[in-house]
Structure formats: C-alpha cells, structure tokens
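A.B. asks: Pasting the sequence and the predicted coordinates here, then a few questions.
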Amino acid sequence: MNIIPEDSRPNIKRLREILVVLAEYEFGSVIEKIGLRNRLPFSERFYFAGSVDEELDSSVSERLRLVLEDLGTTFIKLGQVISTRPDLVGDEVSQEFTKLQDNTPPFEYEIVKSRIEEELGAPIGEVFSSFDEKPLAAASVGQVHRALLKDGSAVAVKVQRPDLETLVKQDITIMRYLANLIDKRIPKWQYYNLPGIVDEFERSILKEINYGQEARNAKRFKTIFKGDKSIYVPEIYDEYCTSHVLTMEFIEGVKVRDIMENPELGEKFNGKTIARRGAESYFKQVLIHGFFHADPHPGNIYVLKNNVVCFLDFGMMGHIDDEFREELAELFIFIINYDIKGIISQLIYMGIVSENADLKSLKYDIMDLMDRYYDADLKELGKIIKDLGTSKIMEKYQIKLPRDFVLLGRVITMVEDMGQKLDPEFNGVEISKPLAKKLVMRKLSPLRILDFIGGNFFEFEHLMKILPRSISKTMMKLEEGKINIEMEHKNLDALSANIDRSSNRISLSLIIAALIIGSSLIMQTNKGILILGFPFLGIIGFIISAVLGIALVISILRYSNI
C-alpha cells in the first residue's frame, strides 16, 4: 500500500476553502477536470456547464488575480513571483498579477509585544525605551513599528505574523498537490510546468519570510556600496534580529513614488541626479557584483538629503554568477551595437538558443524585435531583454529562458521606467554601456588567467595527483591486453537486416549460377537416364535453377530493390 508522507498530505479543510474560492470565480470545470468536485461542500457541487477552454476566456487573468487576493498571503506571494515570469505565463497574466493588492489588516499590539518578547527573550521595555503601538505599515507577512533603542537610536522593527511559516508550508503542500493533478490530467497545461513553478516559489518565499536571511542580504548589500556617498543602506542591529523579528535603522526620507507623483516634492530634489544614481547603482549590482535588489518598485526606494538614494526591503534578491555576468555583458554590447549576428551567436553560446533552431528565421524575428526600439536612439535596454524573453520568438522556438535572465529584464525595465519619470531625457543604455565594456575588458585581461588558475588551484592539484596513477593503470592494462572497449550502436537494426538480405541474395545467385553451369555440362554428356534425348539430372538442374531464379526476382521486386 502506498502511504503518503504526513508532511506531503494537503490539509483537507484548507483545500476545501481554496476549491470554494476557485468555484466562486468560475473555475468549476478545472476542479471537475482534476477530479476534486467531491471535495467541495455539498451545497457548492453545482453542475459545471462550461468547459475548461470556455473558462479560460478574456477575463481569466483578472479572475485569477482575484482568487489569489482572496486566498491570502501565500497565494499573493505566488502571484508576485509569477508576475516576474512572463516567459512562462504570458504578458497578459504577468501584467495583471503586478496589480495584486495586499490588504491584510494589522494585527493587535498585544500579539506584537508577545512575539517580540518571545523572540528576543526579554520584556519589550528592557529592549526599547519607547515603542509605537500603531504600525507604520502592515502586510500579509508582517508589520513595521517605529521604536527607540536604549541608546536613543531610532529603529524600524518588522514583526512577522504568528504562525505564518506553518500557513505558508501548508499552502505550498496544497499548491504542489494541485499542480501535480493539473499536470497529469490537463495535458495542454504541461508546457507551463506548474510543479516546477511551485518548487521555484517555495525556494523564494521561504527565503523571503526568513528575516535572518533578509538581515544578511542587507549587510551584504551595504558592503557593495561601502564608500559610495550617493547610495545609502540602513544599518542592521543584529542583536535585536531573529528569523521572525528584524530591527533596522529608521529612515527619514521621501519615497521615489511620492517624488514622481507630487510635483512640489519634485522641485525639492534633482530628478536627473536621482535617476542617474539609481540606474548606475543597479547596473553596478548586476554587472559588477551579481547580487541585486529584485523588487525595485518606487515604494522600496527612498531619497534622502542631497539626492542620496536609499534602498529598503531586502527580502527578494537576485543572484548572477561570474560566468553569466560576463555573458550578459557581451549580450548587452551586441544589443547596443544592433549586432543581430552577434546577438544570435551569444544566445547560442549562453545555451538559450539551440544550434538546431532555424537560425535564418530567428535572425529576421530578432531584427523585427530590435526595429521596434531603434528610432533616433536606443534607450530601453530593459524592455528589449524583457521582450526577448516574453515575445513570440521564445514561444515559436520553444525556448525557456533562465529565471535570472527574465527577472533581470523586469528589474531593469522598472529602473528605466522610474528613471524616465524622474528625468524625461534619461538613457539607461548610456549608463550601462561603460560598465558592460569594463566587464568585457576585464575578461580579456592577462590577469584573468592568473585569477582562473587561482580559482581552480585545488582542481589542478587533484588532477596532478590522479593523472599519473590513471596513466600507469591504463598502460598496464594495455600491456596485459585487458582493455575492454564497449560499443553501443543506435538505429543499426535496419542496416543489419538489409545486409543479411543482400548476402542471402548473393549466396542464392551463386547457387543458381552453379546449378546452371553444372546442368549445362551434364546435358552435353548424353549419359544416364534420358528423357526426350536429354539427361534427366540436367533437366532437374535447369528446373531447380528456374524456380530459384523466379523466387529471387520476386524477392527483389517485393522490396523494390532492383
């Protein structure tokens, strides 16, 4: 009997809640198709007249968004992750999910107080000299309160909702259960790889709700911009941080969103300077450090005095390894230079496009894509990268781009949009070009060889230890004649059959020729039993030769191999 592990069984009560919400937003046929209609309350088991295709009409994106909002924290976060993957779900769903609203009301101060005291192991009055009971902001994951430490430092304290981690894990189990059912029972949806999306989401959200990870991200981010007076990162107070409580420096500043929406605030700051500093910082994060803020919406970026840009909320971060950064920089340069051949070659080198693809057709498709952005000047690098990962080009050639590539396109697009709203003359390409060229030149530097040797020193050392021994063993086996070579043939069965058939025909032809020659010689002897004056054996030889010859001709005609 197949017993499902306890931690992989969906919570039936929560599953029923999810199915009820799906039914309310007209996804009844999907429920029926995956065999879960009987899980609905009896009163909800109405007849689903429509088909799955009919339910996926023009309103499906909006209805899906409303489903996620009704289901709460985990599903809202799922929608936010999916909104970064237009390559999988399409532009329409991706854009709709960017509208997801987190309208969760704040929880009571007594819960906040109890949570902090439990996490920090001390009464709240011993940790803070004052603590505002009213939250500055609230969301489904947690809420933020302003407080003062005993030394007078103003801090923002982020407190996670109680039992959030348990709820998230419970919902992920149900998501995986539903994704596997859909993947098995609705074949046309297998292309979206829903189980894979759930796995990716699980990794993302478990990091995001771990405030200890967010604190480490913030400190690493601060190190990147150490000494850069144009960028500021809040201080993290480690002694007052746990996986459920985060205490950081309180920032007195103005949100970039407020500056964009309020002309009066815009006059107090220099939009051109803010746009340039924000974009430079992002390209530095991406191309130089490979560690970037993956949620740069205008509410997460503040502006301080003297147009200093300050980043907040480090729960969602992107990572790019050295090799991918160098490849990306080269791709940027090909895009900037409108080098279609170079773009295609680079996409092949990066493993994004297969060499077996119709490269001639792909060339014209990329030319059409690039022509949309080339007027007087190229300014929208992020949109080109994003469109490259979401356009019909990728669907046509069945290409799935790496998650980091698509996420990066979205992030750069958001940065460029903010830059253009702050400064109408903003040009992201001109900002990214020097950094991309610098990275490519670094790759060509002779010192890179020394870095490569240093980075792979232990591998070289292991190879040098193993190599003599392996060569010695191989030579000994050669001398003893004990080298075994295993060969595997593929698709040779048909060839083998044809060779057998041909050899049989040749053998038969030789037998017929021998019979004819032998019979001819016997016919000339006039000895033995005679029939009509001809030797009996000679006549028999000719008859057998004729029968075999006819059979051979029929065989050749049958297999069309004349």
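C.D. replies: Here it is on my side, so go on.
A.B. asks: drop to CA atoms for contacts and neighbour counts, all remaining ones
C.D. replies: Noted.
A.B. asks: how close does residue 502 get to residue 554?
C.D. replies: In this view, residue 502 and residue 554 are 14 Å apart by CA to CA, to the nearest Å.
A.B. asks: Please enumerate the strands of the stretch 401-550 of the chain.
C.D. replies: With strands called from DSSP state E, counting those that start in this stretch, the stretch 401-550 of the chain shows them at 530-531, 534-535.
A.B. asks: How about residues contacting the first one?
C.D. replies: Read it as strand 530-531. Under the contact criterion CA atoms under 8 Å, 6 or more residues apart in numbering, strand 530-531 has outside partners residue 536.
A.B. asks: how distant is it from the center of its chain?
C.D. replies: Centre-to-centre, strand 530-531 and its host chain are 89 Å apart (CA atoms, centre = their mean, to the nearest Å).
A.B. asks: Next up, a structure to set beside the first:
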Amino acid sequence: MDNTDGDDPREHPIPLAPRLGHRHDGNVSEIVSKRSSRNAKLAKIPLGIAGRAAVGFGRKLAGGDKTEINAELNQKAAEQLFAVLGELKGGAMKFGQALSVMEAAVPEEFGEHYREALTKLQAAAPPMPAAAVHRQLDQQLGTGWRQRFKHFDDNPTASASIGQVHKAEWTDGRIVAVKVQYPGADEALRSDLKTLNRMASMISALIPGADVKPILAEISERTEEELDYRIEGGHQRQFAKAFAEHPRFVVPKVVASAPKVIVTEWLDNATPVSKIIERGIEDPAGTLELRNRTAGLMGEFHFSSPAIAGLLHADPHPGNFMVLEDGRLAVIDYGACAPLPNGFPSILGQLVALEVEDRYDELVELLHANGWVIPGKTVSRKEIQDYLRPFTDPIKTETFHFTRKWMQRVAGKATDISNTDMMKTARSLQLPAEHVMIFRVLGGSVGICAQLDAEIPFMKLMQDWVPGYAEYRTAS
C-alpha cells in the first residue's frame, strides 16, 4: 500500500493487486530479461570494437588515411554503444545516461561521434508495447485501473532506463504523467550492472574522460531504491512540500504511487535542458542569456536542496530538468536521492575555504583527520596543492564560465597516467562513502553547465548554501 503524507487531499494511494505471472508477447521492443540474452548483447560492444580495429589496422597497412579510418571507427563504436545500451534499457541504459552527463569531458577527436550517441540516451529508448504496459498496470493498480483515469494514452511520451512515461487524465481532471516500470527491469538492471562492471576497463578506454568505475559503483549502490517507485514517490513528496510556492523551482506533486507505477502532475510547455544544450550549439550568441540562467538555476537547485528539503537530487542529467514558459526550472525523476537532513557536511565548505586561502597545512590535516587519506598513506602540502590545482578554477573567481574545453583539460589531467606524481597522490586518497554521491552529483551538474557553455556565480552558491565555508574564511 502506498504511503501518503496527507498534505494533498487529492493524493490517492494505489492498492496492490495480486502479483501475476510475468509474460512477454515476443515484441522485440519489450525489455530483454534473460541474463544470457542481455550478456550476449552487451558482449557485442567489445567484440565489435575488436573486429573493427582489426579491419581498420588492415586498411591502414594498405595505405588508407589514418585520420579518416579512426574517425570512421569512432563513429561506428558510438553508434553501436547507443544501439546496445538503448535497446537493453535497464542498467545498460542507466549507465549510458550517466555517461551522457560527462560527454563534455570527452576529447574533441572523439566528441563529435560520441556526443550525439550519448545524448540520445538521455531521453530515447524503444517503447514498450501497449499490451505490456496494460499488464503492468493490471498488476500494480488492479484490473480496474482504467476507472482511475478519464483518459490514458497508450503511446509513451518518453522512455528511460527502467520505465516509460504516459500522459493521462486523472479522475479529478488533472493531467498526469504515469511512469510505468518495464516488466523484468529489476532482473535486467542487476544483470547489466554485473556485466558492465566486468567491462569497466574496456569502456573507460572506449570513452576517454569518463570515470566509469565510480559511476557503475554508485548506480549499483542505489539499484534497489530506484526499482521501488514508492521510495521515489516519498522523495518527490518531500521535495514538492519543501519547494511549494518557490519562485524559481517547480516540483510536480505525486498523485499516487505503487512499487512499479508512479503518477505525478503533468508539466505543460516545458523545454528540457537537453534541448537548450542543442539550441546553444546551433546558436551560441542568441541563447547565451537562456543558457546562463538555466545553468544558474540548476546550480542553485543542487546547492540549496539539502538545506531546503533535506535531500540531494542525485540523477543529474539534462532530461530531468526543464525550463517552463515563465522561466522557472522544473525538476523530475526522484528515484535516486541522497538524504542530507542537516544540509551539506560542513567539511566541504571548510576544505574549499582552506584551498581558496592556500592554507594547505591545515587542509592536509583536515583530510587526514576525516578519512580522506587511505590509512597507512601520507600526503604532503605540496602533493595536495599540485593534485588539486587542475580542479580549482571555479573557486578562484566569483563567477566561472564552464566550457567543454575546460572539462576536457581537467579530465585529461585527472586521467593522465604518465603524470606519476599526480597518480601517486591519487592512490593515497579516498573519497569517504558519505561523500561519494555528493561529488557525483556536483560533478554531473558541472558537466551539464559545460554542455550549456554557461557562466554562473559558483562561489556565491557555495557561500550561500555550503556550511563551513564562511566560518573558516572568517577564522583566517
């Protein structure tokens, strides 16, 4: 039974019908749930790359143009990556969506081909057939589910990693979004993540600049939460209550939820941030104000939500953020959230303050004392100073212009195994578990800002919403 908080008298619990046997109708668009079938499809990625590389090598030996051949191989690899991840949905597509946020870090020689393939994964996937949708609604809402709607559109408006969205009209006349989880998504998600973890090193080589292993680890950590839409409904209710009547943000209210179905208010005339990114590439000068304002709103939402809602929205990809006609930013998809009931940990603000003022002796001491240095390892003032230098540009000025070029430079330095000093320091450091999701979300948000090619008041957001910063600056 769904839990409701009682704040909205129009919100309805969904009684669960008895679980029915899972069946497939043979349609190729329906999610592939057999582990062997999914593994075989995922195995096509490295096998295809190896085969094409061999053919390409032969063409080069025969005198073919090296640059042209490499570009063709990259394009085919990108097309295959999208085709396989998008077709499988589940953990494969969720992983692809996480990678898409960081496409700005991919070097330019790869970017042209991977950018299109990865950004497609933000909102595109083959739809689930209507018969499968109806069976899932029968199981979750009961066989009389149609009585809850005045109208239900069988054609999905959006498809994502573990579910797709349908537009409908609720019994009280409200237009709603009905997210239905793919049958077999739970098994597929778990199977994909095991397989992808085994392929992590190969995929890292395929997409330079993408930090694959931490992304997979974080997705795996949150798997069970995201599979239960009742948890998502609880997160979204908490956000909606906290941001009710906010002048700059909109969180759609939850109408009802069940383990594999969630019904929320519909958003009219909403432009996804992914579309604003596309428009920015086509018309940089004409979209500058819109891109800066959008990036600023996204930054404010991520920085402020722990203090306002006690939660951090932890699925930062452009398809989950939309700009309404009145300029407000709407945020959807609350399956992955990090509980931060006391706001951001104050150590984050302290670390930034110490870095800004070059107080590295204190910074090193703070890292050692709070588990950021692996037990038995040591790091010096100079090592930390050199290690952090590539990442600290945004905190050196009041505003910062995030660009793909900057992201590529930072990612290149962070993954440069030839820099033995940096690699030595990196092997001495660890990110405490309680901070992993925070850094992934902020990194994803920065990645979107770079895709938007936007300038935002990064340090003002830090000062306004991250505790510890002002106190340590004052102490100096």
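C.D. replies: Received the coordinates, thanks. All values derive from a computational prediction rather than experimental measurement.
A.B. asks: among the strands of the stretch 401-550 of structure 1, which is nearest residue 306 of structure 1?
C.D. replies: Nearest to residue 306 of structure 1, of all the strands of the stretch 401-550 of structure 1, is strand 534-535, at 122.8 Å by CA to CA.
A.B. asks: which bit of structure 2 covers that closest one?
C.D. replies: Per TM-score structural alignment, strand 534-535 of structure 1 has no counterpart in structure 2.
A.B. asks: I'd like to know which elements that strand is packed against.
C.D. replies: In terms of contacts (3 or more CA pairs under 8 Å, 6 or more residues apart in numbering; DSSP states H and E), strand 534-535 of structure 1 is packed against helix 493-523.
A.B. asks: Just the buried positions in the helix it packs on, please.
C.D. replies: Buried residues in helix 493-523 of structure 1, counted by 16 or more other CA atoms under 10 Å: 505, 508, 509, 512, 515, 516, 519, 522, 523.
A.B. asks: again, but for stretch 41-61 of structure 2
C.D. replies: Buried-residue list, stretch 41-61 of structure 2, by 16+ other CA under 10 Å: 42, 45, 46, 49, 52, 53, 56, 60.
A.B. asks: and the fourth one, what helix or strand is that in?
C.D. replies: Assigned by DSSP states H and E, residue 49 of structure 2 belongs to helix 35-61.
A.B. asks: now that helix, how far from the chain's geometric center?
C.D. replies: In terms of CA atoms, centre = their mean, the centre of helix 35-61 of structure 2 is found 27 Å from the chain centre.
A.B. asks: Please enumerate the strands of the stretch 1-150 of structure 2.
C.D. replies: Under DSSP E, counting those that start in this stretch, the stretch 1-150 of structure 2 gives strands at 149-152.
A.B. asks: Residue 151 of structure 2 -> structure 1?
C.D. replies: Checking TM-score structural alignment: residue 151 of structure 2 goes with residue 130.
A.B. asks: Could you do residue 439 of structure 2 as well?
C.D. replies: With TM-score structural alignment as the criterion, residue 439 of structure 2 lines up with residue 406 in structure 1.
A.B. asks: what's the answer for residue 186 of structure 2, then?
C.D. replies: Residue pairing (TM-score structural alignment): residue 186 of structure 2 is matched to residue 165 of structure 1.
A.B. asks: Can you name the helix or strand that its match falls in?
C.D. replies: helix 164-185.
A.B. asks: and that helix, what other elements does it pack with?
C.D. replies: Short answer (3+ CA pairs under 8 Å, 6+ apart): helix 164-185 of structure 1 packs on helix 73-82, helix 194-208.
A.B. asks: if we look at the shortest one, which residues are touching it?
C.D. replies: So that's helix 73-82 of structure 1. Residues contacting helix 73-82 of structure 1 (CA under 8 Å, 6+ apart): 65, 68-69, 89, 94, 97-98, 100-102, 140-141, 167-168, 171-172, 201, 205.
A.B. asks: same thing with stretch 194-210 of structure 2?
C.D. replies: 39, 42, 46, 92, 99, 102-103, 105-107, 110, 211-213, 216, 408, 411-412, 415.
A.B. asks: how about 6 Å then?
C.D. replies: Identification of contacts with stretch 194-210 of structure 2 by CA atoms under 6 Å, 6 or more residues apart in numbering yields 105, 106, 212, 411.
A.B. asks: Give me the neighbour count for residue 96 of structure 2.
C.D. replies: Counted with other CA atoms under 10 Å, the neighbours of residue 96 of structure 2 add up to 23.
A.B. asks: my bad, residue 269 of structure 1
C.D. replies: Neighbour count of residue 269 of structure 1, defined by other CA under 10 Å: 19.
A.B. asks: measure it to residue 307 of structure 1 for me?
C.D. replies: Distance of residue 269 of structure 1 to residue 307 of structure 1, computed by CA to CA: 6 Å.
A.B. asks: now do residue 158 of structure 1
C.D. replies: With CA to CA as the criterion, residue 158 of structure 1 and residue 307 of structure 1 are 26 Å apart.
A.B. asks: Repeat that for residue 124 of structure 1.
C.D. replies: Look at residue 124 of structure 1 and residue 307 of structure 1: by CA to CA, they are 36 Å apart.
A.B. asks: Repeat that for residue 385 of structure 1.
C.D. replies: According to CA to CA, residue 385 of structure 1 stands 29 Å off from residue 307 of structure 1.
A.B. asks: ok, now residue 424 of structure 1?
C.D. replies: For residue 424 of structure 1, the distance to residue 307 of structure 1 equals 17 Å [CA to CA].
A.B. asks: So for the two, which sits in the more crowded spot?
C.D. replies: The residue with more neighbours, out of residue 424 of structure 1 and residue 307, is residue 307; 19 against 11, by other CA under 10 Å.
A.B. asks: Return the residue of structure 2 aligned against the more buried one.
C.D. replies: So, by TM-score structural alignment, residue 307 of structure 1 is matched to residue 327.
A.B. asks: and its match, which of the three is it?
C.D. replies: Classification of residue 327 of structure 2 using DSSP: H, G, I helix; E, B strand; the rest coil returns coil.
A.B. asks: If we ignore the residues flanking it in sequence, what's nearest it?
C.D. replies: Leaving aside its chain neighbours, residue 327 of structure 2 sits nearest to residue 248 (7.5 Å; criterion: CA to CA, 6 or more residues apart in numbering).
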